[in-house]
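Visitor: have a look at this fold, sequence not included:
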């Protein structure tokens, strides 16, 4: 269950950050409300996942996957360019998430 909470925390963080971009610095009401709601839900779900998952591991997954997903959404949805160094850096983040999940002995099973 903690990884389900963490998965949804990441999803809501991505929704919140996408809405933050769409809010145009909180000048558009609906995206602003979506942003605040999504971040609140994300933090609640992250807190629930921390009951079992160590904080360093949970935050690394939450932040790392959030970065990669937001970069992809920025590239695909908002048409923001990503160059080769950006793709390499994002690949390294994904690699780090994989290493944490596959090789870390501190993760609950």
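Guide: Cool, the structure landed. Computed from a prediction, not measured in an experiment: that's the story for all the values here.
Visitor: can we go C-alpha only for contacts and neighbour counts from here?
Guide: Noted.
Visitor: quick one, helices of the chain?
Guide: With helices called from DSSP state H, the chain shows them at 2-22, 29-49, 55-76, 84-103.
Visitor: CSV for these, including distance to residue 109 and mean neighbour count?
Guide: Output for the helices of the chain, formatted as CSV (distance: least, CA to CA, whole Å; neighbours: other CA atoms under 10 Å):
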stretch, distance to residue 109, mean neighbour count
helix 2-22, 10, 21
helix 29-49, 13, 19
helix 55-76, 13, 17
helix 84-103, 11, 13
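Visitor: and here is the other one:
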């Protein structure tokens, strides 16, 4: 299996876990708290598998950038948290940065 599929799955799980973290209301709600902890554990384990192949800096750059954008979108849709122009522009730059890394860096291991 391509490690970038594993990385994508890890990111998706981390985004769900982050949404559950918000829903846990400061760890005062049991099921969202347990879901968040299980999700973060699973996502981090998957990230360790990716880091066996992909350099740590590259894996983490992709993980954090895509996670930021997806978490912001989930927060906007699910929790009705507003995204203003600078936030959207910043996320666009994050996406551009990931594309530059993935398309042009020899560190990615094409």
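Guide: On my side now, so go ahead. As the structure is a prediction and not an experimental result, all values here were calculated from the model.
Visitor: tell me how they score on TM after superposing.
Guide: Once superposed, the chains reach a TM-score of 0.97 (TM-score structural alignment, normalised by the length of structure 1), with 109 aligned residues with a CA RMSD of 0.7 Å.
Visitor: and the residue nearest the centre of structure 1?
Guide: When structure 1 is reduced to its mean C-alpha position, the nearest residue by CA atoms, centre = their mean turns out to be residue 66, at 2.1 Å.
Visitor: what's near enough to touch whatever residue of structure 2 lines up with that one?
Guide: In structure 2, residue 66 of structure 1 lines up with residue 67, judged by TM-score structural alignment. Residues near residue 67 of structure 2 by CA atoms under 8 Å, 6 or more residues apart in numbering: 11, 12, 14, 15.
Visitor: rerun at 7 Å
Guide: 11, 15 (CA atoms under 7 Å, 6 or more residues apart in numbering).
Visitor: equivalent analysis for residue 41 of structure 1, please.
Guide: residue 12.
Visitor: mind checking how far it is from residue 97 of structure 1?
Guide: 23 Å (CA to CA, to the nearest Å).
Visitor: what does residue 34 of structure 1 give?
Guide: For residue 34 of structure 1, the distance to residue 97 of structure 1 - CA to CA - is 28 Å.
Visitor: can you name the farthest residue from the center of structure 1?
Guide: residue 27 (23.6 Å).
Visitor: what do we get in structure 2 for that residue?
Guide: Checking TM-score structural alignment: residue 27 of structure 1 goes with residue 28.
Visitor: residue 15 of structure 1 -> structure 2?
Guide: So, by TM-score structural alignment, residue 15 of structure 1 is matched to residue 16.
Visitor: gap between the two ends of stretch 26-33 of structure 2?
Guide: Stretch 26-33 of structure 2 stretches 8 Å from its first residue to its last (CA to CA).
Visitor: residues in contact with it: which ones?
Guide: 20, 21, 23, 24.
Visitor: let's have those residues in CSV, adding distance to residue 2 of structure 2.
Guide: Converted to CSV, these look like this (distance: CA to CA, whole Å):
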residue, distance to residue 2 of structure 2
20, 28
21, 29
23, 32
24, 33
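Visitor: between those residues, which sits nearest residue 90 of structure 2?
Guide: residue 21 (23.4 Å; CA to CA).
Visitor: what's the distance between the nearest residue to the closest one once chain neighbours are set aside and residue 27 of structure 2?
Guide: Of all residues not flanking residue 21 of structure 2 in the chain, residue 36 sits nearest, at 5.4 Å (CA to CA, 6 or more residues apart in numbering). Separation of residue 36 of structure 2 from residue 27 of structure 2 (CA to CA): 9 Å.
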